[in-house]
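Asks: the sequence isn't on hand, but the structure is:
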């Protein structure tokens, strides 16, 4: 029996962040998935999590775990598939280190994902984005910072981790303003900035002052802005914007909706899904195709190019006198 503890430790601490370049958020998501799995397995097997062995995490246990998180924890099929993806990634890692677990890994990789109805993504319209970006009080230092953060998050289509982790040195405000973003999988991309976005960033740099951290955006204490900190800022200004923008009332706005809004805007402007994928830093263009489902202009363009069927017009004729009498005016 091979203890699982050393393998999961090296997987989460070395393989994911160092060898594969996964973001901190992804590493935390995977770690939470394994925490749930190990708690479930320890209760089911009657042993402590530290005593678990690779051989005990078999297909039957994993299927029971997936059923548990859906039925008892109330997780959605998407979350269930995400937990399964974490488990499969770990066993792919195990394959190259524990040859005796190859057959076990093969069986786990064969567990199918669960199909479910995929709703259209929730995104922000240009009017909603404008209302949110205009919400901060730019007569204050933090208001200037908030406007610059919100504007850059939308204009760059940035993930939260990319926004809060952006170093000051990766911002260029020279003749052609741009930022260098290190995204998922350590893929770097360079994005030009709109003049209005660059202007908001210059305003922030003018009041940012000397801080001990390299990140572009900092909190009131001069420390690097956190994911939770930006989510608080977005929620605060979304509620303020809702007073003027009716479509935001009672709505929960997430940072990723800013990214989705940018993607839709880029798609409508370029008509090229490949350019949108490059802008967002997607490794697989199939990930970007979700925006084609949202944007109705793509379907309208197709409809305009297809000629409608030339159907022959005619009048209904009753088959006999009895039925014809039913249609005579009374």
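Replies: Yep, that arrived. Bear in mind that the values here come from a model prediction, so they are computed numbers and not experimental data. Residues are numbered from 1 along each chain as shown.
Asks: only C-alpha atoms for contact and neighbour calcs from this point on.
Replies: OK.
Asks: tally of neighbours for residue 97?
Replies: Residue 97 is flanked by 12 other residues according to other C-alpha atoms under 10 Å.
Asks: that one - that's part of a strand, no?
Replies: No: assessed with DSSP: H, G, I helix; E, B strand; the rest coil, residue 97 is coil; it does not lie in a strand.
Asks: distance of it from residue 158?
Replies: 36 Å (C-alpha to C-alpha, to the nearest Å).
Asks: one more: residue 213?
Replies: Separation of residue 213 from residue 158 (C-alpha to C-alpha): 20 Å.
Asks: next one: residue 64
Replies: Taking C-alpha to C-alpha as the measure, residue 64 falls 37 Å from residue 158.
Asks: before we move on, what about residue 126?
Replies: Using C-alpha to C-alpha, residue 126 is found at 16 Å from residue 158.
Asks: excluding its backbone neighbours, what's nearest the residue nearest to the spatial centre of the chain?
Replies: Centroid-nearest residue in the chain, with C-alpha atoms, centre = their mean: residue 256, separated by 5.8 Å. Nearest residue to residue 256 in three dimensions, chain neighbours excluded: residue 159, at 6.7 Å (C-alpha to C-alpha, 6 or more residues apart in numbering).
Asks: the one you found: neighbour count?
Replies: Residue 159, neighbours per other C-alpha under 10 Å, totals 21.
Asks: next, the buried residues of the one helix or strand residue 27 maps to.
Replies: In the assignment (DSSP states H and E), residue 27 maps to helix 24-45. By neighbour count on 16 or more other C-alpha atoms under 10 Å, the buried set for helix 24-45 is 26, 27, 30, 31, 33, 34, 37, 38, 40, 41.
Asks: please name the nearest non-neighbouring residue to residue 185.
Replies: residue 21 (4.7 Å).
Asks: returning to what we had before: more neighbours: which of residue 213 and residue 158?
Replies: Under the neighbour definition other C-alpha under 10 Å, residue 213 and residue 158 were set side by side, and residue 158 has more, 23 against 13.
Asks: put this next to the previous one:
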């Protein structure tokens, strides 16, 4: 029997951040997945979490855990698949360190992912996005910061992790003509900025505190902005923008919706999904196809390009009223002459 704790610690502290070069957000997500799994297994097996052994995490227990998070924690199928992906990654790591668990690992890898519905993405129109950017008060320090954050998040199509991790040295000098983004999967990209975005950034840099954290957008305490902090700021300005543009109140506006909005506006402007993929930093075009499904422009072009089939004209003859009455009285029976 092999203790779980030491191998799990090596996976989370060494393998993921140093060998796989996973982001801090990915490491935190995997750690939380195993926190849920370990607590469930310890309760089910009536042992302390530190006493769990790898052999106890077999396929039936993992299946019971996946059923537990869906039925009792009411997690979605997408979240269930994310928890299973973390478990699969850990057992692939164990295959090289602990060959005796190969059969156990194969059984766990055989657990299928659950199919999920691929809903259309939500995004803001140009008028709604303009109302949101205008929501922060430019007469206050944090209003200038928030306006620069919202403008940059939309113009560059940044993920929230990319936005809050931006540092001062990622800007192209004081002109702010471009930014250097470290994206998902350690993929780097350099993005030029609109003049309005650069102007908003320069306004923030002019009043930004010189000391403190190196991040471009610190919070009120002078420390690096967190994901939840930006979500709170966004929700506050969405409520303000809804007073000017009521249609925003009907939409669920998250930080990722700003990225979706940038992608949709770029697609409608360029009609080139490859440029959208390059701008967003996608690893493949398959990730960008979701925007094609949400954009009606492409469907309209296909509709106008294809000639519709013609229908042959005919004459409509009203049914005889007497025959219709006799059929109604006689029911559905048909009698031969």
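Replies: Sure thing, it's come through. Model, not experiment: these values are computed from the prediction.
Asks: TM value for the aligned chains?
Replies: Scored against TM-score structural alignment, normalised by the length of the first structure, the superposed chains reach a TM-score of 0.93; 326 aligned residues with a C-alpha RMSD of 2.1 Å.
Asks: ok, the residue nearest to residue 256 of the first structure - contacts?
Replies: Listed by C-alpha atoms under 8 Å, 6 or more residues apart in numbering, the contact set of residue 159 of the first structure reads 153, 255, 256, 259.
Asks: conserved subset of these in the second structure?
Replies: For those, the contacts that persist in the second structure are 153, 255, 256, 259, with contact defined as both residues aligned by TM-score structural alignment, their matches' C-alpha atoms under 8 Å.
Asks: for the residues you listed, name the two members farthest from one another.
Replies: 153 and 256 (9.2 Å; C-alpha to C-alpha).
Asks: who touches both of these two?
Replies: Joint contacts of residue 153 of the first structure and residue 256 (C-alpha under 8 Å, 6+ apart) are 159, 160.
Asks: can you show me the strands along the first structure?
Replies: Per DSSP state E, the first structure carries strands over the ranges 171-172, 178-182, 188-192.
Asks: got the contact list for the last one?
Replies: What that stands for is strand 188-192 of the first structure. Contacting residues not belonging to strand 188-192 of the first structure are listed as 156, 176, 177, 178, 179, 180, 181, 182, 183, 278, 279, 281 [C-alpha under 8 Å, 6+ apart].
Asks: how about these in TSV, adding distance to residue 246 of the first structure and neighbour count?
Replies: What follows is these, written out as TSV (distance: C-alpha to C-alpha, whole Å; neighbours: other C-alpha atoms under 10 Å):
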residue	distance to residue 246 of the first structure	neighbour count
156	26	25
176	36	11
177	34	16
178	33	19
179	33	20
180	35	17
181	34	23
182	36	20
183	34	20
278	33	16
279	30	19
281	32	23
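Asks: dump the strands of the first structure into TSV; add distance to residue 316 of the first structure as well.
Replies: Shown next, in TSV, are the strands of the first structure (distance: least, C-alpha to C-alpha, whole Å):
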stretch	distance to residue 316 of the first structure
strand 171-172	71
strand 178-182	66
strand 188-192	63
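Asks: returning to that earlier point: which strands and helices lie in contact with the helix holding residue 27 of the first structure?
Replies: Here helix 24-45 of the first structure touches helix 59-71, helix 77-95, going by 3 or more C-alpha pairs under 8 Å, 6 or more residues apart in numbering; DSSP states H and E.
Asks: deepest in the core, which of these is it.
Replies: Mean neighbours per residue, mean count of other C-alpha atoms under 10 Å, is largest over these for helix 77-95, with a mean of 18.
Asks: tell me the contacts of residue 84 of the second structure?
Replies: 66, 113.
Asks: likewise for residue 260 of the first structure?
Replies: Contact analysis of residue 260 of the first structure by C-alpha under 8 Å, 6+ apart lists 121, 122, 123, 124, 157, 291.
Asks: hmm, 7 Å instead?
Replies: Neighbour list for residue 260 of the first structure: residue 123 [criterion: C-alpha atoms under 7 Å, 6 or more residues apart in numbering].
Asks: equivalent analysis for residue 50 of the first structure, please.
Replies: For residue 50 of the first structure, the contact set (C-alpha under 7 Å, 6+ apart) comprises residue 5.
Asks: and it, how far is that from residue 8 of the first structure?
Replies: Computed with C-alpha to C-alpha, the distance linking residue 50 of the first structure and residue 8 of the first structure is 11 Å.
Asks: can you check residue 91 of the first structure too?
Replies: Distance, residue 91 of the first structure to residue 8 of the first structure, by C-alpha to C-alpha: 10 Å.
Asks: now residue 32 of the first structure: how far from residue 39 of the first structure?
Replies: 11 Å.
Asks: which parts of stretch 134-141 of the second structure are buried?
Replies: Quick answer for stretch 134-141 of the second structure (16+ other C-alpha under 10 Å): 134, 135, 136.
Asks: aligned to the first one, what sits in the first structure?
Replies: With the correspondence set by TM-score structural alignment, residue 134 of the second structure lines up against residue 134 in the first structure.
Asks: next up, the contacts around the spatially closest residue to its match that is not a sequence neighbour.
Replies: Distances taken as C-alpha to C-alpha, 6+ apart place residue 147 nearest to residue 134 of the first structure, at 7.1 Å, with adjacent residues excluded. Taking C-alpha under 7 Å, 6+ apart as the criterion, residue 147 of the first structure is in contact with 133, 136, 200.
Asks: okay, these in a markdown table with distance to residue 188 of the first structure next?
Replies: Formatted as a markdown table, these follow (distance: C-alpha to C-alpha, whole Å):
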| residue | distance to residue 188 of the first structure |
| --- | --- |
| 133 | 26 |
| 136 | 30 |
| 200 | 23 |
